[in-house]
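Colleague: Here's a sequence, model it:
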Amino acid sequence: MFINLTLIFLIVLEKMLHDPMYLFLCNLCVNGIIGSSSFYPKMLYDISFDSHVITYIGCLTQIFFISFYVYCESTNLTVMAYDRYVAICKPLHYHSIMTVRKVWTLLLLTWLFTCLECCIGILVTVRLPLCGVDIDKLYCANWAVVKLSCNETTLINIYSYIFTFFHICQMILILISYVKIIKVALRSQAVMRKFMQTCLPHLITLTNFVLSLFCDVMYSRYGSNTTLLALRNIMAVDFLVVPPLLNPIIYGMNLSHIRNRVRQMFNSKVVALR
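Modeller: Prediction:
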């Protein structure tokens, strides 16, 4: 939380960091806080009071924000890949293509479309009557609640297939963007240095996020095996814990403007204390 907030305030307050790449990074950090906040408070409450129950409204709220985090992360990473594609493959037209208006439009569409996805998912889930109350997971997940339903789940399955297909298409767009970026980067050492500095953090973030979601799928695969409870719990929360923690660190280490500004900020505080 502290690392994400530091990066957010740094980007917001520093005018030299108001470029599209840093604004998309700021959005990534805000979304990371949403993802962490949807999981940690309830987990800390359960540990502190030895409680393992949640109200139905609380469960739906947690589902909404966890889903929002996942969908927004996927869409924002796609927008960031497009930004890097324009910056490296069309550098002379970058500022004419990635205008301030276009950047804010992309950010707004990311949030609006994500909110629409989550609202549809919640509305479809609310319609299902429940025949059970036990969720075999550390947090409320949409599919975990759907499995408790007494009725047909055809509608929720159609919804899941449609939006899964949409986000798979996003991953394909990212892959196509990076194939073109790498082709251009291999032609010049200067472009390759730019690729390593600005695109490598995005690739690490993307890989980390996809692998974390894969771990959650593996959790579902081993859901009936009680002997792997600890492993399943780790895999289930990996995408909520690891990406929000590592993303600001990865970008902070690789992007020189952010790294230098953070160093200056903390050095000034040390001098002031002296």
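
Colleague: When you work out contacts or count neighbours from here on, use the C-alpha atoms and nothing else.
Modeller: Fine.

Colleague: so how far is stretch 36-44 off the chain centroid?
Modeller: From the chain centre to the centre of stretch 36-44 is a distance of 16 Å (C-alpha atoms, centre = their mean, to the nearest Å).

Colleague: distance of Asp134 from Thr61?
Modeller: Asp134 sits 17 Å away from Thr61 when distances are taken as C-alpha to C-alpha, to the nearest Å.

Colleague: and what of Met196?
Modeller: Taking C-alpha to C-alpha as the measure, Met196 falls 39 Å from Thr61.

Colleague: Tell me how far the closest residue to Ala141 other than its chain neighbours lies from Val30.
Modeller: Spatially, and ignoring its direct neighbours in sequence, Ala141 is nearest to Ile63 (5.4 Å; C-alpha to C-alpha, 6 or more residues apart in numbering). According to C-alpha to C-alpha, Ile63 stands 18 Å off from Val30.

Colleague: Surely the residue nearest to Ala141 touches Val145?
Modeller: No: when contacts are counted by C-alpha atoms under 8 Å, Ile63 is not listed as touching Val145 (9.3 Å).

Colleague: follow-up on the earlier one: which one of Asp134 and Thr61 is surrounded by more residues?
Modeller: Neighbours per residue (other C-alpha atoms under 10 Å) separate Asp134 from Thr61, with Thr61 holding more: 15 against 10.

Colleague: where exactly do the helices run in the stretch 151-274 of the chain?
Modeller: Under the criterion DSSP state H, counting those that start in this stretch, the stretch 151-274 of the chain contains helices at 154-185, 189-194, 200-221, 229-254, 256-273.

Colleague: ditto for the stretch 1-150 of the chain
Modeller: Using DSSP H, counting those that start in this stretch, the helices of the stretch 1-150 of the chain run over 2-13, 20-37, 40-49, 56-89, 94-97, 100-126, 142-146.

Colleague: And this one, please, so the two structures can be compared:
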Amino acid sequence: MINSTLSNLSYFILGAYLHVGNLRYFYFLITALLYIVIVAVNTSLIVVICMNRSLREPMYLFLCSLFVNELYGSTGLFPFLLLQILSDIHTVSAPFCFLQIFCLYTYGSIEFCNLAIMSYDRYLAICCPLYYNTRMPLNKVFIFIFVVWLYSFVKCLIALFLNISLTLCGNFINSLYCQNYLVVKLACSDTKGYNIYGLLVVVLTILVPLLPILFSYLKILKVCFAASKQTRQKAVSTCTPQLVSLLNFSFGCCFEILQSRFDMTGVPSVLRIFLSLYFLIVQPLLNPIMYGMQMSKIRRTFKHLFCYKLLTGQRDTM
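Modeller: The predicted structure follows:
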């Protein structure tokens, strides 16, 4: 094989697409429908939170950041996936491939960090209700959100520069989209420094957010055991969506890691494809639906805004 760097490597070949003939149009419609639903539900909830002053509270602003991240991650995958489904040649330019890696990995980092600050917010609200407003003012909320996004972008940007500097000995990626680990596997130069930073990124992405999450929920659990039944029910209803979201995203990331790092030739190809896309499809669908259904304040605001506009629109046409 001929060694090549990013300067003369013009494209990567994606080898995980199935030759499905006319079924490609069916898969295209399903994928397009999923993307439309994800964009519609996440955008609707962002609009609801931004337009209603009563929802300008820490919990809802953190949710808004979460929904924006779902749109960001989905847009990094779905338009590209739709083009690849209709294409006969499954290639991607090298610059776009690295851009997609950056987008999807920052999405994962922001998701974990956002869930961490949401768990800390719930800890303050349940365990320190008298001091909640002083410890979580709106200016602090915006600082938290800014730091989460900046932290994730800077961390992944460093990894991206290290990735680009690698000398590659091939351009075949057995995946539906560009994955960092699979690109690094193509390297024929020394990857020791990159591997060390990669391990550090894993620690910063997973273990660092996990510490405040464990601390927060252990404290909440302690308070629930000593509190009244009504307080326990309120705490459970408030924390359940976050725990479900955290577990779902963690499982999705584990699926992606397993199918990209281990030999899964014995697993049906359709299942492998689903596992690789799980955290990029289910999470952006699950979060807005779950939070929208669970939180009565969001439901009431959503009904008021959209039903009111629908009614006024009908009156104007009469």
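
Colleague: hang on, the earlier thing: compare Ile63 and Val30 of structure 1 and say which is more crowded by neighbours.
Modeller: A side-by-side neighbour count of Ile63 of structure 1 and Val30, using other C-alpha under 10 Å, places Ile63 first with 24 against 18.

Colleague: In structure 2, what residue corresponds to the more buried one?
Modeller: Mapped onto structure 2 by TM-score structural alignment, Ile63 of structure 1 lines up with Ile101.

Colleague: if I look at its match, how far off is Val47 of structure 2?
Modeller: From Ile101 of structure 2 over to Val47 of structure 2 the distance is 29 Å, taken as C-alpha to C-alpha.

Colleague: looking at the helices of the stretch 151-274 of structure 1, which is closest to Ser38 of structure 1?
Modeller: The closest of the helices of the stretch 151-274 of structure 1 to Ser38 of structure 1 is helix 229-254. By C-alpha to C-alpha, the value is 8.7 Å.

Colleague: Which part of structure 2 matches that closest one?
Modeller: Aligning helix 229-254 of structure 1 against structure 2 (TM-score structural alignment) gives residues 269-294.

Colleague: likewise stretch 82-98 of structure 1?
Modeller: Per the alignment by TM-score structural alignment, stretch 82-98 of structure 1 matches residues 120-136 in structure 2.

Colleague: Relative to the whole chain's centre, how far out is that stretch?
Modeller: Offset of stretch 120-136 of structure 2 from its chain centre (C-alpha atoms, centre = their mean): 26 Å.

Colleague: ok, now stretch 145-162 of structure 2?
Modeller: Taking C-alpha atoms, centre = their mean, one finds the center of stretch 145-162 of structure 2 at 15 Å from the center of the full chain.

Colleague: what's the mean distance for that stretch versus structure 1?
Modeller: Once the two models are superposed, stretch 145-162 of structure 2 sits on average 0.7 Å from its counterpart in structure 1 (mean C-alpha distance after the TM-score superposition for structure 1).

Colleague: what's next to that stretch, contact-wise?
Modeller: 62, 65, 98, 101-102, 105-106, 109-110, 113-114, 194, 197-198, 201 (C-alpha atoms under 8 Å, 6 or more residues apart in numbering).

Colleague: what do you get if the cut-off is 7 Å, keeping everything else the same?
Modeller: Counting by C-alpha atoms under 7 Å, 6 or more residues apart in numbering, stretch 145-162 of structure 2 makes contact with Phe102, Tyr105, Thr106, Ser109, Ile110, Cys113, Asn114, Tyr194, all of which sit outside it.

Colleague: do the same with stretch 181-193 of structure 1
Modeller: Here stretch 181-193 of structure 1 makes contact (C-alpha under 7 Å, 6+ apart) with Tyr85, Ile88, Cys89, Phe195.

Colleague: which position in structure 2 aligns with the last one?
Modeller: Meaning Phe195 of structure 1. Structural alignment (TM-score structural alignment) places Phe195 of structure 1 against Ala235 in structure 2.

Colleague: Enumerate every residue touching that match.
Modeller: By C-alpha under 7 Å, 6+ apart, the contact set of Ala235 of structure 2 is Ile126.

Colleague: Looking at the contacts of stretch 145-162 of structure 2, which one is closest to Phe306 of structure 2?
Modeller: Minimum distance to Phe306 of structure 2 across the contacts of stretch 145-162 of structure 2 is 27.6 Å, recorded for Asn114 (C-alpha to C-alpha).

Colleague: what's around Met290 of structure 2, how many residues?
Modeller: Met290 of structure 2 has 15 neighbours, counted by other C-alpha under 10 Å.

Colleague: aligned partner of Leu175 of structure 1 in structure 2?
Modeller: In structure 2, Leu175 of structure 1 lines up with Leu214, judged by TM-score structural alignment.

Colleague: Next, count neighbours for that match.
Modeller: Leu214 of structure 2: 14 neighbours (other C-alpha under 10 Å).

Colleague: How much space separates it from Ala116 of structure 2?
Modeller: 9 Å.

Colleague: ok, and the closest non-adjacent residue to Arg259 of structure 1?
Modeller: Gly252 (5.3 Å).

Colleague: swap that for Pro137 of structure 2, sorry
Modeller: Leaving aside its sequence neighbours, Pro137 of structure 2 sits nearest to Pro58 (C-alpha to C-alpha, 6+ apart; 7.7 Å).

Colleague: Let me know the distance separating that neighbour from Phe144 of structure 2.
Modeller: Applying C-alpha to C-alpha, the value for Pro58 of structure 2 to Phe144 of structure 2 is 10 Å.

Colleague: Looking at the two, which has the bigger crowd around it?
Modeller: Set Pro58 of structure 2 next to Phe144 and count neighbours by other C-alpha under 10 Å: Pro58 wins out with 20 against 17.

Colleague: if I line the two up, what does the more buried one land on in structure 1?
Modeller: Pro58 of structure 2 maps onto Pro20 in structure 1, with residues paired by TM-score structural alignment.

Colleague: Surely that match touches Thr105?
Modeller: No: using C-alpha atoms under 7 Å, Pro20 of structure 1 makes no contact with Thr105, being 11.5 Å away.

Colleague: Identify the contacts common to the two.
Modeller: By C-alpha under 7 Å, 6+ apart, no residue touches both Pro20 of structure 1 and Thr105.

Colleague: hang on, the earlier thing: list only buried entries from the contacts of stretch 181-193 of structure 1.
Modeller: If you count burial by 16 or more other C-alpha atoms under 10 Å, the buried members of these come out as Tyr85, Ile88, Cys89, Phe195.

Colleague: now, among these, which is nearest to Asp238 of structure 1?
Modeller: Phe195 (27.7 Å).

Colleague: Quick check: the gap between the closest one and Leu255 of structure 1.
Modeller: Taking C-alpha to C-alpha as the measure, Phe195 of structure 1 falls 11 Å from Leu255 of structure 1.
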